[in-house]
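Colleague: Any chance you could fold what I've pasted below:
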Amino acid sequence: MKVRLGNYIEEYSKKNKADEDIPVYSVTSTQGFCRDYFGKEVASKDKTTYKIVPQGCFAYNPSRINVGSVDWQRNEERVIVSPLYNVFSVSEELDQEYLYYYLKSDFALQRIRAVATGSVRDNLKLEMLKEFPILLPPKNDQKTIANNLDRVKRIIELRKSEIDKMNELIKARFVEMFGDVMHNDRKWECKQFSDITTSRLGKMLDAKHQTGTCKYPYLANFNVQWFRFELDNLNEMDFNEKDREEFCLEDGDLLVCEGGEIGRCAVWHNQVKKCFFQKALHRVRCNQDIILPDYLAWWFKYNCENGGFAAIEGAKATISHLTGVKMKMLDVTVPAIELQEQFADFIKQVDKSKVAVQKALEKTQLLFDSLMQQYFG
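Modeller: Reported below is the predicted structural model:
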């Protein structure tokens, strides 16, 4: 039977008025309750207005709950959160983990977005949340549902951890073979980026000139992650015959992000036939007699992780955009092609294992999604 959520939750409104030394936490969509999200930003702030969250209580950012920034506090006896947060306690009839999964479900998120839309910054007040309907089986059944979802979620996390460890293995192999490519401690030959590659930015999206007569899928910045592509629900736009010649993607192309996370890149292997790319991306084609795209992708990764592009903007630690001009002027360490080929072969072997784990991850994620739909849809 569906019941009103407000019958089982109540605002918890105690503040840290005594300025006690209580750990400061935030709530994110991916990590839930976590420390140090704002780094040193809150270290010197007056925290007497911060809200106390005892163990077992929920907290959420009213303008971020629409993307899943909500969690229950299971880390410490008490923590404090920003005064912007809403904090509430839960009655004994409602299991916290069951409620957590409900608030993360598509049903709840769609309702949150619908109810919050139009208010200030799509702000979901606690009084709005109290009006939500929730299916409330007996407490033991709630715990069983939460335990089932916990088990599947742990498997998903383990699969993701496996993939992360494989990437760490490739990273370690890169350093073992090529050393510190940023400071070139192995004294490899250096070449200017423009001398060993050809590159160009993608097509600008011009909504006024979209006719829909020759639409094709394209990659945008968010589609390119480190060493992989997010290809679900690709956007489309018009590419005429000239555009298709100019902006086509070919096997072995390296797609490099111009903005956002500067230098993030992945090697294209014709995952989608007749696919193109948008202006926020550089398409890089390597002279493969000199440099291989797999090596160059990890060269970008090493530099991104170690501040290798900081000099482009002087004292700044990061750069806002890696323009075509700046990229063409980069100095690239170029090891012997035979070593690059050995590294590329190593990547291929690891990638075979990654593909198997990725398929298992996708199946497990599908199971999790179907269970969420079954329990809360």
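Colleague: Only C-alpha atoms from now on, for both contacts and neighbour counts.
Modeller: Fine.
Colleague: F88 contacts P54, doesn't it?
Modeller: No - counting by C-alpha atoms under 8 Å, F88 sits too far from P54 to count as a contact (9.7 Å).
Colleague: Second input sequence below; structure requested for side-by-side comparison:
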Amino acid sequence: MKIGDMSEKYVSSTEERITDAGFNNSSVKMLESGTLLYSIFASIGAVSILKIPATTNQAIAGLKIKDDSLDRDFLYHYLKSRESISKSSGRGAAQNNINLTILRNMQVTLPSIEIQRSIVRNLEMISNQVTIAESHLMDLDALVKSRFVDMFGDPIINPKNWQTKRLESMGELKNGVNFKSVDNGYEVKCLSVRDFKDKYSIDDMSQIGTVSLNGRPNASQMLKNGDIVFVRSNGNKALVGRCLAVFPKDEKLTFSGFCIRFRIESNDINLDYFLNCMKSDSMRKAMIGRGANIQNLSQAILSKLSIPIPPLSLQQEFVDFARQVNKSRFVAQQQIEKLQMLYDSLAQEYFGD
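Modeller: This next block holds a predicted model:
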């Protein structure tokens, strides 16, 4: 089990397996079905429940319930709320770690088992609505991807033999800022991996957290309208290569060192066409780098990607279609965000700070 496998509440499959020989000659333990999983570094705070016996890598702790006065689903939502509360507190663009000692000593206030189960029912009701809205969002994404392939073909295979250009010839790539929790002196909004979610673009800066840096980032590390930002590194392999467009308008906005910024400098390509091209499944596969626990995407990998360049009139035809779908997508995304805010508000009420 890796963090990338923990995308849903219940986990019943893994991307990788360990052999009997590997298991018998290592220190890993087999966790029972029903064990609660909690990530303790990289993508800190991810929570899931095992539905199968499994081992985990070192980024995940397994929690077995020993006390009948504790409902497992209550603990699941309690730990999930820790992630939500920490995200809403401001900082957090850098990847932090906790250790087993901190986890073992975490204090959990336990109401009666009846109250615990009532809390679970309320939070599960919201979570289920989020799942439905996310499913609708995926259907809309699939519609746009299907239209893209119909019009242009797979961008890696390029079956329609469009002219291609390397990404490095069409714009500028730049890594984000690195900083430590002790840095201070210059406050600035900072786009981080957690801001990406399934968004197509971001233009509301009120949702972006602020970080403290030792000094002002240089001009190339400040984002401009129409910049496209990629996830460069994350413990969850599924997030690497994810991208979105940003429109900070007049606000100062930088971006985390776990991201790469691309700024289009070519007149041959439409921003929305390019963004959808980079979001295609085959292009995402071409982007994924190599790594152990944290997967990596580099400027070198991005710069060598060949991008098909159809006529601008055809690009615009696709963009017009995608924008119509994105109106429905925006509504679905707003619904998800409102539901998540409701979940976070209730979780804070139930579990406190």
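Colleague: How close are the two chains, by TM-score?
Modeller: Once the chains are laid over each other, their TM-score by TM-score structural alignment, normalised by the length of the second structure reads 0.71; 320 aligned residues with a C-alpha RMSD of 4.4 Å.
Colleague: The equivalent of W188 of the first structure over in the second structure: neighbour count?
Modeller: The alignment partner of W188 of the first structure in the second structure, by TM-score structural alignment, is W162. A count of nearby residues for W162 of the second structure, using other C-alpha atoms under 10 Å, gives 15.
Colleague: ok, W162 of the second structure to I156 of the second structure distance?
Modeller: 11 Å (C-alpha to C-alpha, to the nearest Å).
Colleague: do the same with L223 of the second structure
Modeller: Taking C-alpha to C-alpha, one finds L223 of the second structure at 28 Å from I156 of the second structure.
Colleague: higher neighbour count, these two?
Modeller: Applying other C-alpha under 10 Å to L223 of the second structure and I156 shows that L223 carries more neighbours, namely 25 against 18.
Colleague: Please identify the residue in the first structure that aligns with the more buried one.
Modeller: L223 of the second structure maps onto L249 in the first structure, by TM-score structural alignment.
Colleague: hang on, isn't F343 of the first structure packed against P293?
Modeller: No - with contact defined as C-alpha under 8 Å, F343 of the first structure and P293 do not form a contacting pair (11.0 Å).
Colleague: In terms of neighbours, single out the busier of the two.
Modeller: P293 (23 against 19).
Colleague: List the contacts of that one.
Modeller: Contacts for P293 of the first structure (C-alpha atoms under 8 Å, 6 or more residues apart in numbering) come out as G252, D253, L254, V267, R285, C286.
Colleague: Spell out which residues sit in contact with I98 of the second structure, please.
Modeller: So I98 of the second structure contacts I40, F41, I44 (C-alpha under 8 Å, 6+ apart).
Colleague: I'd like to know how far it sits from S86 of the second structure.
Modeller: 13 Å.
Colleague: and if you look at R232 of the second structure?
Modeller: 22 Å.
Colleague: between these two, which one's more packed in?
Modeller: It is R232, of R232 of the second structure and S86, that has more neighbours when counted by other C-alpha under 10 Å, with 28 against 13.
Colleague: List the members of the contacts of P293 of the first structure that persist in the second structure.
Modeller: With both residues aligned by TM-score structural alignment, their matches' C-alpha atoms under 8 Å, the contacts of these that the second structure also has are G252, R285.
Colleague: Need the max-distance pair from the contacts of P293 of the first structure.
Modeller: Greatest spatial distance in the contacts of P293 of the first structure: V267 and C286, 11.0 Å, computed using C-alpha to C-alpha.
Colleague: list the residues that contact both of these two?
Modeller: D253, P293.
Colleague: Where do the helices of the second structure begin and end?
Modeller: Taking DSSP state H as the criterion, the second structure contains helices spanning 20-24, 72-88, 100-104, 113-152, 271-279, 281-287, 299-303, 312-351.
Colleague: Looking at those helices, which is nearest to Y186 of the second structure?
Modeller: Among those, helix 72-88 sits nearest to Y186 of the second structure (C-alpha to C-alpha), with 20.2 Å.
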